[in-house]
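Novice: predicted model and sequence follow; I will ask about them next.
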Amino acid sequence: MTCRFWTSAVLVVLAAAAAYRVLVPPPAEFAHTPLLDEYDYVVVGGGSAGAVAAARLAEGAPDARVLLLEAGPSDSAMMEVAIPAGCSLLQRTKLDWQFTTQPQAASHGSMHERRSRWPRGKTLGGSSSINYMVYVRGAQDDYDKLWGVSGWSFADVLPFFRKSENYVARPLAANETHRATGGPLTVSKPQTSSPLVDAFIASGKALGLARNEDYNGAGGMMGIAHCDLTIKDGVRASSAAAFLRPALARAAAASASGVFHVRTFAHVTRVVTETDAASGKVRAVGVEFADTADSDGVASEDSPRRVVRATTEVVLSAGAVGSPHVLMLSGIGPEDVLAAAGIETVVDLPGVGRNLRDHLMVPVRFPTKDKASGHLITKKRAESLTTLLKYLVFSGGLLTTNGLEGTAFYSTGTSDHLPASVPDVQIHMIATGGSDVEAANIGTKPEFVAQGVIDDPDRWQAGGINFLPIILHPKSRGAITLNSSSPFDPPLIQPNYLAEQADVDLLVAAVHDTLKLAADEAYAEWIDASSPTTSPLYESAPDGAAAGVSYWEWHVRNFAVTVYHPVGTAKMGEPGAAGTVVDPQLRVVGVDGLRVADASIMPTLISGNTNAPCIMIGERVADFILSSLQGR
């Protein structure tokens, strides 16, 4: 009987996997889409903002010709994209640009060459197809005071957050002002709550943090809660899944004269511009791209190139790395940077690539007690047949989790560049001790990898949990510049992490706050708060004990890593203001017919994960364009 049951269970799993492959389009979809010579709108980058912008343009202007170009493959190229628990397996794959930064002088001591790995989505959905699916809009004063751009107050952007949203975590009242239902993007809570996450939420009292499950709602974001997640019925809700595919289906079924085309494996090499001889005005008239469909997405000087023209506008949504890179390759950027790379200046725009900002986090691990073992996220549990059956048959269980199910936002009151209404620290809790996969994703040098990970990765995972304190508004900032004039050489990424001592001090303070959470009575039965995992290398490190540096400052400078939220490299501002690249309607200064819409336009970071604002930016750029058509 038992044998028969498991044989049947295996057949169910295999059948479900086969059905997935049949029902989900193959990875090569859109790779050979026949293209027109010209379109009304060309959107570059099918990521968090670009997929939204293209979908909304096709929907709002059904007679227009809209083209979306994406450098990577379809998001169906890897089954793990759809499965929330697969998120850590998507880095260092063909769906990831696999950028690395320049060496960091003040941080990343435990990383190879002191470089940070920078995963960015290279697929339909962009980073929303490989991220950890946490949905955070940010604080009201992120927009009202820190951004401070006309037309971008919180009151201005809130309708676009709501337009996207289908909030299913609780019933909404008729007079609801901040949350919404009926939009394409499902925002949910974890299906089930682990007692380890419940303990995290209860421990908030150690920092005076109240439970605030609706941190994206009218009551503000301060407090501690389960995360809002872009997961629908146990499946990742990326911008490709939520916006792009439904829009393509509607366009195919419509009787309008317009077209909506998507082309993958299209590595955009430059925006094509023309300069009017009489007026000197520069206009974007199309884009050039390298077709990499026959080389599995690998672009080179030998890749065939093609130009498609845009009769109305080009929207550049290639991300905080890609958009400034494409602008500079097109001769739009700081004249000195362009000249050094041998690129002729079309428009001298000094702000391109500057103002780079990113969130930084540091893992703090605690060993768990035996009672916690059945609640930890481990490779062994994730790959068990029971787990697979729960997911494939019931869309439930461990595979529906992103791992980061608890989060807290608060102000330490020590950040002199922020209003008190804006949090400066966020803390995530993840119910695992970390693994060899995470160590490889981060790029940690072997001598800094805990011996437990090397000796027995499964046991290490099952024997601890991690807190991830994050600084939300670091003072340190960097830049993205050109490596060469070749569009196939990645740009130089210099974040200058922890260049400002204030950032180090705040992250160390956040670590000490984490120690207080762990020591709270809520965790007494789950973890050993008296023994956080520390590195034995501190005692002998020249920048450690011998230098008189405290352990946790040494830990921060060696183990802090990116939270994958780079912004600011095509800064939005008022025309004429220093550093402005795009105006409040996202039009590139000095270039007609060209807009930028992605994380690069954010003047500064928001207080939390950046995917939700990127989707809002995609909504806004489409609205700006459609409003101009309608004379609004």
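Specialist: Thanks, I have it.
Novice: only C-alpha atoms for contact and neighbour calcs from this point on.
Specialist: Will do.
Novice: and stretch 378-393, what's buried?
Specialist: The neighbour-count check on stretch 378-393 (16 or more other Cα atoms under 10 Å) flags Thr378, Lys379, Arg381, Ala382, Thr387, Leu388, Leu389, Tyr391, Leu392 as buried.
Novice: what residues are up against the first one?
Specialist: Read that as Thr378. Thr432, Asp458, Gln461, Ala462 (Cα atoms under 8 Å, 6 or more residues apart in numbering).
Novice: hmm, which two among the residues you listed are most spread apart?
Specialist: Largest separation among the contacts of Thr378 by Cα to Cα: Thr432 and Asp458, giving 10.1 Å.
Novice: ok, of the contacts of Thr378, which come out buried?
Specialist: Buried among the contacts of Thr378 by 16+ other Cα under 10 Å: Thr432, Asp458, Gln461, Ala462.
Novice: below is an additional structure, to be compared with the one above:
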Amino acid sequence: MNEKSRSGPENGVASEYDYIVVGAGSAGCALAGRLAEDPSVTVALLEAGPTDHHFSVSTPVGMALTVQKPGPRNYGYYSEPQAGLNGRRSYQPRGRGLGGSSSINGMVYIRGHRNDYDHWAKLGCTGWGFDDVLPYFRRSERNLRHAGRQDDPWHGGEGPLHVSDLVTPNPFSRRFVEAARQAGLPLNPDFNGQEQEGAGLYQVTQRNGERWNTARAYLHGGSANDPAHNGSRKGLAVLTDTQALRIVFAGKRATGVKVVRAGVEQTLRARREVIVSAGAFGSPQLLMASGIGPGAHLQRLGIDVLHDLPGVGENLQDHLDIIVNKQVRSTDLYGYSARGFARLLAEVVRYRINRTGMISSNFAEAGAFVKSRPDLAEPDLQLHFAPALIGGQNIGSRRKLGHGYSCHACVLRPQSRGHVRLRSADMRDAPLIDPMFLSAQEDMEGLVSGVRTIRRIFAQPALAQAGGREMLTEAFGPDSTNEEAIRAFVRANADGVYHPVGTCMMGTDEMSVVDPSLRVRGIHGLRVADASIMPTLIGGNTNAPAIMIGEKAADLIRGTMKGTPRPHPRVAFSDAGYVRQ
């Protein structure tokens, strides 16, 4: 442990740690931060991308710059052509850099429905029922509504993840909530409380109008004014711009990770465990590149098969999403116009002064959870309302569109299943992603219902009185009776809403990749902890559940070590508690 890596580009990087976590995304940051709270252990957190110290991360509307195209903080993957989407490739943005997708997402804080987790437990995932995971949601959360409190049964007030109401909700977001009420939906001030169904404004992972990603929550040093930040993680090394190439094994025990930093390859050793937290695309990719996965597929790429595990990369699920847009002439809405540009300049000044206004928006400000049929046990559709014209490659040049608003609808528990495969054995190549969208007919039925629900809400007085016209959907007629036209619209315009899960499925059957303790089946010293372990997609946005998985994984790992502490030499790290790039 005292021997530093002489081939590494930084003198502060050790060659050996107790734990190595691959991937500094929503789960990886939570996991590494919690493990490093133990002063007797050392943890290396490896991240292929850069730090999160950039205005496009901290400023909420910066996501308009990061999420729309590939860049230093977005892998910007594309799927294989999708038969259900008229042969189109689905855009698949994924966060790259500290915080992972929590640095580029819409910041919506949603946990999912109680039944989602109880279903996991029924599938054999012991310890993952709702009552089991709720304490981890609460432990992670510092909800502004409950700050400093521990007595709320649903929310935490002292965790590291700041959750708040929007500081300046858009007037049209409030109009949407009222229109949803007029359309017959109940109002819901807390989608993460006792009931999920209804319409309301979303809570977001922000603090004082700034994005609060998982790097800020779990990695960066704290201050006396923010005790939820733990600045005492002296044993944590966060290595950015560090690409994992493959996991290293001694027999069938994971002993380290081969990485490349600044063009130099080196091997970092793990005395206890390697934990893969690279996400629904990156985690199965790294396992397969390391010889763990479907044997025939690996052999075709010339990879030596360490362990034939057929479930790796299977069970890919995502929320397929359809958007209805409406043009409205109002500078309260984002868009292209001379008046809109002048308004935005004023909003930039406002944001710089007090962190409020349109620049603090997460775009997906309001929404609803809806039952397409009254006999359902839980909502099966989710709506996201945005005060901007979003998505829809067929709606024309944005510079000619002016202003408007949009509403997304997605099927919460899709039946379509896809997979992730390798294009090559090199982790620097994008994986092959095939969600197989709309391969299950039930998903199309749900999206048709979603389009009808949105149009019913748009027709209510609270929104209709603002005027405007629908784009692409007004031809369906006011009653949306032309179902074939809606189906054609879905095939031409639907896309994923960036919630991929399931590719390293947790379970007990032959297709499961990890057991309920997140240990990779047939391998020692190796776990997976991120959204890829979800056996089924939860009913909502996936950032909060991924953080919960990281929190719970830390306890699972620490629980296995109880009673067997071992002293280890300490490593000299920077004063910040992590290695800066």
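Specialist: Yep, that arrived. All values reported here derive from a predicted model rather than from experimental measurement.
Novice: how close are the two chains, by TM-score?
Specialist: Overlay of the two chains. TM-score (TM-score structural alignment, normalised by the length of structure 2): 0.88; 542 aligned residues with a Cα RMSD of 2.5 Å.
Novice: hang on, the earlier thing: narrow the buried ones among the contacts of Thr378 of structure 1 to those in helices?
Specialist: Asp458, Gln461, Ala462 (DSSP state H).
Novice: so the last one is in contact with His375, correct?
Specialist: No: taking Cα atoms under 8 Å as the contact criterion, Ala462 of structure 1 and His375 are not neighbours in contact, 9.0 Å apart.
Novice: how much space between Met436 of structure 2 and Ile247 of structure 2?
Specialist: 29 Å (Cα to Cα, to the nearest Å).
Novice: next one: Pro39 of structure 2
Specialist: Distance, Pro39 of structure 2 to Ile247 of structure 2, by Cα to Cα: 26 Å.
Novice: out of these two, which sits in the busier spot?
Specialist: Ile247 (26 against 13; other Cα atoms under 10 Å).
Novice: so what corresponds to the more buried one in structure 1?
Specialist: Matched to structure 1 by TM-score structural alignment, Ile247 of structure 2 sits across from Val271.
Novice: from the contact counts, what lies against the strand or helix carrying that match?
Specialist: Assessed by DSSP states H and E, Val271 of structure 1 sits inside strand 266-275. In this structure, strand 266-275 of structure 1 makes packing contacts with strand 65-69, strand 282-291, helix 319-329, judged by 3 or more Cα pairs under 8 Å, 6 or more residues apart in numbering; DSSP states H and E.
Novice: quick check: which element contains Gln503 of structure 1?
Specialist: To be clear, residue 503 of structure 1 is Asp; Gln isn't right here. Residue-wise, Asp503 of structure 1 maps onto helix 501-519 under DSSP H and E.
Novice: mean per-residue distance, the helix or strand following that helix to structure 2?
Specialist: Towards the C-terminus, the helix or strand next in line after helix 501-519 of structure 1, according to DSSP H and E, is helix 551-559. When structure 2 is superposed, helix 551-559 of structure 1 averages 0.8 Å from its matched positions, counting by mean Cα distance after the TM-score superposition for structure 1.
Novice: in structure 2, what residues pair with helix 551-559 of structure 1?
Specialist: The aligned range for helix 551-559 of structure 1 is 485-493, by TM-score structural alignment.
Novice: now Leu537 of structure 1: how far from His555 of structure 1?
Specialist: 10 Å.
Novice: what about these two, which has more around it?
Specialist: Higher neighbour count among Leu537 of structure 1 and His555: His555, with 24 against 12, using other Cα under 10 Å.
Novice: contact partners for that one?
Specialist: His555 of structure 1 neighbours (Cα under 8 Å, 6+ apart): Ser535.
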